[in-house]
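Student: Prediction below, plus the sequence it came from.
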Amino acid sequence: MTLTTGSAPLLTRLAAVLPADALLTDPAELASHSRDSAPFSECGTPAVVAVPRTAEQVAELMTVAYEMGVPVVPQGARTGLAGAANAIDGCIVLSTAAMDQILEIDPANRLVRCEPGVTTRGLADAVAEHGLCYPPDPASWERCTIGGNIATGAGGICCVKYGVTADYVLGLDLVLPDGRRMRTGRDTVKGVAGYDLTRLIVGSEGTLAVVVGATLALRPARPPALSLLAQFPSLTAAGDAVAAITAAGHAPSALELLDRATSDAVVAYGHPLLRAGSAATLIVECDTADPVADLAAIAGLCKESGADNVDAAATPEEARQIIEARRLVSPALGAAAAKRGGAITAFIEDVAVPRSQLARFVGLIEGIAEHHRLTIFTLGHAGDGNLHPTVVFDESDPDEHRRARTAYDDIMAAGLALGGTSTGEHGIGTLKRDWLERELGPVSLELQRGLKRLFDPKNLLNPGKVVTA
């Protein structure tokens, strides 16, 4: 640890409550912890990165910061896409990466207790050994952490059937901005005592308290799944199919949409089942008691809606190949972007609209791409109306960078105009503060600011994120 003149008093105080190797001040470490994965979002340089290993150390750190008036920015794996984990100048970055223990798996009560630094994939694998399932599956589940999932209210592909992170958080162990510790929630199946502070913390993006432990609900292991893909000559036809699947009472475990540009990119990447030139592709997965019958019925609904290419799996291997089309999206888009050259950035957006507006929204996004002379790949969770338009642009080209930022704003405006919301699962951070204020309205915004003041009267915990003080 190297002391700098301006931060020496702070580092001296922190060194008294944390091990020496838990305080990082090397410029490379500070730079690598300065931001999450969001573009278009400002960040600063922290005074120190603190990596506590226990809840007690977090509480002592927060007490020091509160007494000295130093801002604290909590961080997980920095896979977030809204700037919520971005540092501000002179802050303490509080990394929970070293708090990575699964404390208890309780099959009788179907719950698990863990620290915030446990990865989502690691938790899912651990409970699977007990015949249980933790369903939330964000795309970054190999790296993202439970603490980060709780902070952003993360979702995933299977949330159309199984719900999002908030649906599985039974209780939280917290450290408040002034260093006090508390626990929210319960271990019982039912319980409505008092205000629901657990739900309030989920999705608060580290602005109200630091999560140092979580009690999560589990489900029995999911049954084997089968899947199908259907391609359509128009967005309207794909939207009609989604509506028909929902209206018929089917409960697919995944219902994903790829627009024309995304479908063609996956075809170009080499997937054998997709055909080029389709306006939209639906990928459907069912893990019901009789997935063969359910998929046959869904295939019929897709054909009635106008699908001209339907391929239903009859075996687990065929199902895996179909789902692979969805998992290939990221490398396919990367390959498509790499062909352009330059400092190419792919910005993954997150907007949710009512399911009935899905096709119209995708059409508006395609129009925005054409207007701004940009490539925008749109994919997402058709089953719940949560889309991820991905704007590809050259950061080294000032004009293209400006057009990309304007296109982002146009997409947000279009989503809200259709009755949607500015985020379905990525959060607000710094990136969407202005859009959140437009969405909430003045009364709701004042209540949200009041909650922030109640938890954090000095405005030291992740200041400037979600809502301004």
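Tutor: Perfect, I can see it now.
Student: going forward, measure contacts and count neighbours with C-alpha atoms only.
Tutor: OK.
Student: which stretches of the stretch 251-400 of the chain form strands?
Tutor: For the stretch 251-400 of the chain, applying DSSP state E, counting those that start in this stretch gives strands covering 254-259, 280-286, 309-312, 344-348, 351-352, 375-381, 386-394.
Student: what about the nearest residue to residue 55 once chain neighbours are set aside, which helix or strand?
Tutor: Spatial nearest neighbour of residue 55, excluding adjacent residues (C-alpha to C-alpha, 6 or more residues apart in numbering): residue 212 at 5.7 Å. In the assignment (DSSP states H and E), residue 212 maps to strand 210-217.
Student: List of residues touching that strand?
Tutor: 54-55, 58, 74, 96, 99, 110-116, 134, 147, 168-177, 187 (C-alpha atoms under 8 Å, 6 or more residues apart in numbering).
Student: Structure two is appended below for comparative analysis:
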Amino acid sequence: MNPDREGVSGLLPEQAKRELIAILGDADFKDDPQSLVTHSYDGTAMQQALPDAVVYPRDTAQVSAVMKVLNKHRIPLVTRGSGTNLCGGTVPVNGGVVMVMHRMNRILEIDLENLTAVVQPGLNTKEFSAHAESLGLFYPPDPSSMAVSTIGGNIAENSGGLRGLKYGTTKDYVIGLEAVLASGDIIRTGGKLMKDVAGYDLTKLLVGSEGTLAIITEATLKLIPPPKAKKTMLAMYADLYDAARTVSKIIENRIIPATLEFLDNPTIRVVDDFAKLGLPLDMEAILLIEQDGEPETVERDIARIEEICRGENAARISVAATPEEANKLLAARRSAFTALARLRPTTILEDATVPRSKIADMVLEINRIARKYGVNICTFGHAGDGNLHPTATTDARDLDEVHRVEEAFAEIFEAAIALGGTITGEHGVGIVKAPFLEWKVGAAGIEVMKGIKAAFDPHNLLNPGKMFAKQTRKRVVIQHG
């Protein structure tokens, strides 16, 4: 158990347990050691804490009833889907109850007249995307974890993905929510509307709130017509700045690719060893570029992008000849984290984000900081929107090295902010980024956020210990030598 629980006595009170079983039944309430351990961690390295119980609601009424019991007994709750979170956001640091949403996994409606879908939070992202495509529709958000992640988790973290540059992130497709408050009351926000300015935009507020404000039980999502054609290409560079200038030049030319991804040399080597693509190991950077849309537009854009790449000294350019080849390239990029995880026992992936014009500066800063602390960091990410993923491979058993990795990432976050960026582009704050949040939003911003939290959750029961750190991390002073 976590010794630093706030206001939690430890095991679940027997009366609360009886009340929860009365609501859920024996099959959907678990407090055996195996269930507790299984739900004590997520995808974040070196973060773990045991809950006191795990529950599996089947509908909104059960979620509401459970929350009323927990509110009465002042027991914390953490909601989760598949636990692919990378900021410790679903680790129950204050114990209490973990609510797993997997049994609420249905598509409730596809509205072909309004191009909307109503879904439950436990629905698998890739399954939903595939179902929409089978109906001739398109749901663009595509986090790298989409094969296992859930819509509810995507909404809680405002997940991005490879298509974020052109199509936006999860927040751009959530137009209505049903949610349960800490009191157990049920609210509805938004709906099948493209315009709605009735009061504060609670839908957008709940998207990305990391389970700290309410429990999402239903979502209304916007769908769009699918692109008719797509083409994928690789541009390879011997110089990092040439690759970075290419990114800016493409956007300057009023071309918005569907995908514009970056891999540095260490990542290229690891991904090629994993995916066996025959990538050039002597290149400092690779850009993976995909455009979609009307066939004529795609052809014109790819031709112009190829011209831009050559003008910015691309050493080699390769356009995928078949959809299968294109899918293989995209799958290889999605596998970057998996490939890097093979190198060492512990993999720590972050998501510092900068203006895209500062990508090369940021990668060079990451490399400098890695050398300074004597740690191994590879960098890849969404170049089109400046969202980089510096990824450290280490070993949790080597406490000295882990400390150096933590110090390196603190300096990386500072460098991102100094370049006009942010501490997180898509992974969220959770536990990991909480000490750095004030660096980005300021002390006044933190107080406003705490006020919102108190209005939604006055007893701090929903995902406590996240977002707001007990102590802000002291900022480092970056000196360039």
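Tutor: That came in fine, so what should we check first? Owing to the predicted nature of the structure, the values given are computational and were not obtained by experimental measurement.
Student: on that earlier part again, need the strands of the stretch 251-400 of structure 1 in a markdown table (columns: distance to residue 78 of structure 1 and mean neighbour count).
Tutor: Formatted as a markdown table, the strands of the stretch 251-400 of structure 1 follow (distance: least, C-alpha to C-alpha, whole Å; neighbours: other C-alpha atoms under 10 Å):
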| stretch | distance to residue 78 of structure 1 | mean neighbour count |
| --- | --- | --- |
| strand 254-259 | 25 | 28 |
| strand 280-286 | 29 | 27 |
| strand 309-312 | 37 | 19 |
| strand 344-348 | 15 | 20 |
| strand 351-352 | 20 | 25 |
| strand 375-381 | 22 | 24 |
| strand 386-394 | 19 | 23 |
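Student: Indicate which one of the ones you listed is closest to residue 82 of structure 1.
Tutor: The minimum distance between residue 82 of structure 1 and the strands of the stretch 251-400 of structure 1 falls on strand 344-348, with 9.8 Å, by C-alpha to C-alpha.
Student: just checking, what packs against the closest one?
Tutor: helix 329-338, strand 386-394 (3 or more C-alpha pairs under 8 Å, 6 or more residues apart in numbering; DSSP states H and E).
Student: if you set the cut-off to 10 Å instead, what comes out?
Tutor: Here strand 344-348 of structure 1 touches helix 329-338, strand 375-381, strand 386-394, helix 398-417, going by 3 or more C-alpha pairs under 10 Å, 6 or more residues apart in numbering; DSSP states H and E.
Student: Save those as CSV, and put in distance to residue 434 of structure 1 too.
Tutor: Output for these, formatted as CSV (distance: least, C-alpha to C-alpha, whole Å):
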stretch, distance to residue 434 of structure 1
helix 329-338, 28
strand 375-381, 22
strand 386-394, 19
helix 398-417, 10
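Student: Residue 105 of structure 1: which of these is closest?
Tutor: strand 375-381 (30.3 Å).
Student: how about the strand holding residue 212 of structure 1, aligned to which bit of structure 2?
Tutor: The alignment of strand 210-217 of structure 1 onto structure 2 (TM-score structural alignment) covers residues 215-222.
Student: how big is the offset of the matching stretch relative to structure 1?
Tutor: Stretch 215-222 of structure 2 differs from its equivalent in structure 1 by a mean of 0.3 Å after superposition (mean C-alpha distance after the TM-score superposition for structure 1).
Student: that older thread, give me the buried subset of the contacts of strand 210-217 of structure 1.
Tutor: Among those, the ones that count as buried by 16 or more other C-alpha atoms under 10 Å are 54-55, 58, 74, 96, 99, 110-116, 134, 147, 168-177.
Student: Before I go, just wanted to say thanks for your time.
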